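Student: Here is the input, now give the coordinates:
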Amino acid sequence: MLTVGLTGGIGAGKSEVARLLVSYGAILVDADRIAREAVEPGTEGLAAVVAEFGPGVLAPDGSLDRPRLGAIVFADEERRQALNAIVHPLVGARSAELQRAAGPGDIVVHDVPLLTENGLAPRYDLVVVVDADPDTQVERLVRLRGMTQDEARARMAAQARRADRLAVADLVIGSAS
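Tutor: Predicted coordinates:
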């Protein structure tokens, strides 16, 4: 089995690279998807988030109000760390479970946005960084996700520096200029 850590800044195009790798037969372990599942209604993850942040982070239907929680955690590093302390262990456990289910000849691609921030590069046989210049990232986030430029820049600022991501890369896809 070959394990690949796939990462990149928000809006760099990592999801598209992940889709292409899957189309060639790779098995995808998507940390963002797992993180969303970890806080679905009725999960211990959602209960822990509500205990930490209060019922104001719930939507009327009882699901997590992601924009409201995002506004809290991307404005305050301490609050973001509190959220990470809840969600990251759940994501790690599920990711390991999915990898164990793969066969010995499989290529398992771990799509991990916070690979660099969490020092996870040594866990993978190969680290692929999808790179884009910051102006392109902002433009994509505004156009595709409906963020304001300030929101996009705040999300980017909350992630690892571009140079730090590139430093852990075995392979870079994108601009890296």
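Student: going forward, measure contacts between C-alpha atoms and count neighbours the same way
Tutor: Noted.
Student: Contact partners for residue 65?
Tutor: Each residue near residue 65 by CA atoms under 8 Å, 6 or more residues apart in numbering is listed here: 57, 58, 59.
Student: Also residue 58?
Tutor: Applying CA under 8 Å, 6+ apart, the residues near residue 58 are 50, 64, 65.
Student: surely the first one meets residue 62?
Tutor: Going back to what we said before, that points to residue 50. No. Here residue 50 lies out of contact with residue 62, judged by CA atoms under 8 Å, at a distance of 10.5 Å.
Student: now the helices: where do they sit in this protein?
Tutor: 14-23, 31-38, 44-53, 66-73, 77-100, 134-145, 149-157, 162-167 (DSSP state H).
Student: Of those helices, which is nearest residue 127?
Tutor: helix 162-167 (9.8 Å; CA to CA).
Student: what residue lies at the spatial centre of this structure?
Tutor: Of all residues in the chain, the one closest to the mean position by CA atoms, centre = their mean is residue 113, 3.3 Å from it.
Student: Another sequence for comparison is provided below:
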Amino acid sequence: MAKQIGITGGIGVGKSIVCRIFQNLGIPIYDADSMAKKLMVEDEVLIQGIISEFGSESYSINGELNRSYLANVVFHDAEKVKILNHLVHPRVAKHYQNWVISNNKAPYLLKEAALLFESGGAKVLDEIIVVTAPLDVRINRVLQRDPHRDKNQILAIIEKQMSEEEKIKMSDHILQNDDSSLLIPQIMKLHEYFKKS
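Tutor: Here you go, the predicted model:
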């Protein structure tokens, strides 16, 4: 079985760029957040679960997820967020296990997820990398990437996420992506370590 490594970190830390570098080194990446969005429109079990919990308005007539409706119904209600997560996370976990089997020839595998600890996904992984960056750097990155968000919205998202300190405590490796530490040498060091271990 290929070694399974988790990669996590809050909004704006730069998980995507880190994953792209690992991908260029030939390492398969499972992007759990993108896959969750994909499964919400492709996985029949998940679709039926969402409809029975949140109503048929959750999907348009042509089967597209009605994101604005779901956001209004779910995201201001912690209990409903929990229900949605309980529907989505097990389906992503099942899909991930099949992906691991089909990519088992790789030197190691990377699973990227913002909610790696919160979803319970970390439990099945061998080691965890957390990507970190100072708060002001994170805010600026998100403002550039998502012009539709303002600083208060970004801070509200950060507030809801597990703190960086907690993630660091629960992780095996830290990647500093603060725009002053060189990222590639840090990644190369981990790459060599994972290939040997």
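Student: Residue 50 and residue 62 of the first structure: which is more packed in?
Tutor: For residue 50 of the first structure versus residue 62, neighbours defined as other CA atoms under 10 Å are more numerous around residue 50 (16 against 13).
Student: Against residue 36 of the second structure, how distant is the residue of the second structure most remote from its centre?
Tutor: Here the second structure has its C-alpha centre computed as a mean, and the residue farthest from that point, by CA atoms, centre = their mean, is residue 61 with 28.8 Å. Applying CA to CA, to the nearest Å, one obtains 21 Å for the distance of residue 61 of the second structure from residue 36 of the second structure.
Student: Same question for residue 56 of the second structure.
Tutor: If you measure residue 56 of the second structure against residue 36 of the second structure using CA to CA, the figure is 19 Å.
Student: again with residue 168 of the second structure
Tutor: 24 Å.
Student: Could you do residue 189 of the second structure as well?
Tutor: Separation of residue 189 of the second structure from residue 36 of the second structure (CA to CA) stands at 30 Å.
Student: Which one of those two is surrounded by more residues?
Tutor: Taking other CA under 10 Å, residue 189 of the second structure and residue 36 do not tie; residue 36 has more neighbours (20 against 10).
Student: tell me the contacts of the closest residue to that one other than its chain neighbours?
Tutor: Distances taken as CA to CA, 6 or more residues apart in numbering place residue 92 nearest to residue 36 of the second structure, at 6.0 Å, with adjacent residues excluded. Each residue near residue 92 of the second structure by CA under 8 Å, 6+ apart is listed here: 32, 35, 36, 39.
Student: Repeat that for residue 32 of the first structure.
Tutor: 111, 112, 113.
Student: what does residue 112 of the second structure give?
Tutor: Residues near residue 112 of the second structure by CA under 8 Å, 6+ apart: 6, 7, 8, 15, 19, 29, 30, 31, 32, 33.
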